[in-house]
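Participant: mind folding the following:
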Amino acid sequence: MGLSISVGLLGTPELRDDAEVLHRALGAEGVVWREPVAAPGGPAEVFSAGFPYSYLAGLRRVYVLHRLGEPVTGARGVSREQYEADLELVDDETVMFDSHLLCHADHAGYYVPAESAFEDPLFLPEEADVPGAGMVGSSGALLAELQGFAAAIGIRPAADGSLDPAESRRLEALPGDDPFEPEVFAWHQLFRACSGQPRHRPRHRLQVTVGSGRPGALVRRPGVPASRRPGVPASRRPGVPASRRPGVPASRLRLPGRAPRRR
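Facilitator: The predicted structure follows:
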């Protein structure tokens, strides 16, 4: 099983109703953004990609190791016991509720390129009926997180954080026996979706599927039903304290919509 991501689909007539649900829910949280509408009769510019769920779990793992200042190793190069211990660190960091890579359902949802960028992921109320348990990320913030740990897995962005064509081709041709191949593959697909590289021009939501118009909303399909206003600390967010009550170890908490994390 795997996930798919796409950019540019929300602007098509078939998904206009989905786009309106998202627009209304974001507007209620003070986030101004609308999916660009595809030109009538013209083909929508769509980027799509996919990879196994285990690749996403591995990518989150190396992000957390780098974030904590731990040695960064590929999932293929560690024992099962060490891998499981590292995933407990991922759970611990996820419940800080500040990472756009970590705080997102695996099977559904959106990242949006809102001009009024939000620092932390949004947790929309259940009644908003937004896929992915209501978790919505910022594609710009996700891009910054990806750029921040790229070098730790052997990726060489330019000084401005972009990838030149030669480096992008190198990543596409990375040998299957490279110790970071799964993590690099997932990183590269998400980077392309978020950045709007000239070759791909993402224009809509990231759907695990991605959003549009400008480097756009990312969408994932099939959360945390807690009202989330931009700028409100996680510890004061309605609904969040219930999942972080004293006496409940962070390592035992899981966000909804997470797939099994086998290697």
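
Participant: for the rest of this, base every contact and every neighbour count on C-alpha atoms.
Facilitator: OK.

Participant: and Phe118, how far from Gly30?
Facilitator: With distances taken as CA to CA, to the nearest Å, Phe118 is found 10 Å from Gly30.

Participant: alongside the first, I'd like the structure of this one:
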Amino acid sequence: MGLALEVGILADLKTADEEGYDHIREQLSLVNQLLAANQLPAHNEPEEIPVFSCGMFGYSGLHYLRRIAAHLLVNDAVPEPCVDQPTEDPAMFDCYDEIATMQDARSDEWKRFDHLLCHSDAEGYYLPQEFDEVLFDLDDLGVAGFQVGSSVKLLQECTTLAAALGMPTDLDPEDPIFYEAATNQGTGAGWQRYGMECYSCIRLISAARHSIEHGAAIVFT
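Facilitator: Below is the predicted model:
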């Protein structure tokens, strides 16, 4: 078990899971209430598009990539690959302390990875429209994951991280090279030393591209 990404979830559930389809439609209605509260356009989820789905590397894989973002914010440098417990890195503590204590007082430079960092690692949504600030369900509408991000911003952030790692972004996320690198974390050469980070990054990039192209939400499940 672990985190999975899906784009085109209503298209997927429409004929396969009536209860799941109704649940997601209700969730997206709540998301639209959150958008309206932030003076943003409603999201209209398509139901007739090709479905993109992929698994992440358990639930921990995402945190390896977030650690890279944290180091770029805190130390302005890419660290050595992490081989265990990325959430225990001091840069992660410093980064999230800054987010928690400073919030909107942070500079734009400090907010440049917010859509990756300020989102649930287990559930929730990214929408195919551009907005700078991550949306928080402060009125307790019941939006899964509490935070809603922008697929456009997520793509920008992950592309920046890919460049920092030297990872090509034109490869198929299911290319065996990514799984091999992830299972040999910290070894090899170049970007493949950052196997867990790149495994997560290429999947987020692919999901965000599909989201933007087809006007559908990325759903974390």
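
Participant: thinking again about what came up before, who has more neighbours out of Phe118 and Gly30 of structure 1?
Facilitator: Per other CA atoms under 10 Å, whichever of Phe118 of structure 1 and Gly30 has more neighbours is Phe118, with 18 against 13.

Participant: and the more buried one? What does it align with in structure 2?
Facilitator: Aligned by TM-score structural alignment, Phe118 of structure 1 pairs with Phe131 of structure 2.

Participant: isn't that match right up against Ser150?
Facilitator: Yes: look at Phe131 of structure 2 against Ser150 with CA atoms under 8 Å: they come within range, at 6.3 Å.

Participant: SS state for the match of Phe118 of structure 1?
Facilitator: Recorded secondary structure, Phe131 of structure 2: coil (DSSP: H, G, I helix; E, B strand; the rest coil).

Participant: can you tell me how far it is from Lys153 of structure 2?
Facilitator: 8 Å.

Participant: tell me where structure 2 has strands.
Facilitator: For structure 2, the strands defined by DSSP state E cover 4-7, 52-55, 124-127, 135-136, 147-150, 218-220.

Participant: ok, average deviation of the last one from structure 1?
Facilitator: I take that to be strand 218-220 of structure 2. Following superposition, strand 218-220 of structure 2 is found to deviate from structure 1 by 2.2 Å on average (mean CA distance after the TM-score superposition for structure 1).

Participant: which of the strands of structure 2 sits closest to Asp114 of structure 2?
Facilitator: strand 147-150 (8.7 Å; CA to CA).

Participant: could you name the helices and strands sitting against that closest one?
Facilitator: strand 124-127, strand 135-136 (3 or more CA pairs under 8 Å, 6 or more residues apart in numbering; DSSP states H and E).

Participant: of these, flag the one that's most buried.
Facilitator: strand 124-127 (a mean of 25; mean count of other CA atoms under 10 Å).

Participant: mind listing what the residue positioned nearest the centre of structure 1 touches?
Facilitator: In structure 1, the residue lying closest to the centroid (CA atoms, centre = their mean) is Leu101, at 4.3 Å. By CA atoms under 8 Å, 6 or more residues apart in numbering, the residues touching Leu101 of structure 1 are 60, 142, 145.

Participant: could you measure from Arg170 of structure 1 over to Phe123 of structure 1?
Facilitator: Arg170 of structure 1 is 37 Å from Phe123 of structure 1, by CA to CA.

Participant: go on, Ala193 of structure 1?
Facilitator: Taken as CA to CA, the span from Ala193 of structure 1 to Phe123 of structure 1 is 22 Å.

Participant: show me where structure 1 has its helices.
Facilitator: In structure 1, the segments counted as helices under DSSP state H are 16-28, 53-67, 80-94, 139-149, 165-172, 181-195, 240-243.

Participant: among the ones you listed, which is nearest Arg156 of structure 1?
Facilitator: helix 165-172 (7.0 Å).

Participant: so for that closest one, what gets flagged as buried?
Facilitator: Residues of helix 165-172 of structure 1 classed as buried by neighbour count (16 or more other CA atoms under 10 Å): 168, 171.

Participant: what packs against that helix?
Facilitator: Counting contacts by 3+ CA pairs under 8 Å, 6+ apart, helix 165-172 of structure 1 is packed against helix 181-195.

Participant: give the aligned range of the helix it packs on in structure 2.
Facilitator: Counting by TM-score structural alignment, helix 181-195 of structure 1 corresponds to 195-209 in structure 2.

Participant: pull the number of nearby residues for Asn38 of structure 2.
Facilitator: So Asn38 of structure 2, with other CA under 10 Å, has 13 neighbours.

Participant: try the one 5 residues further on
Facilitator: For His43 of structure 2, the count of nearby residues is 19 (other CA under 10 Å).
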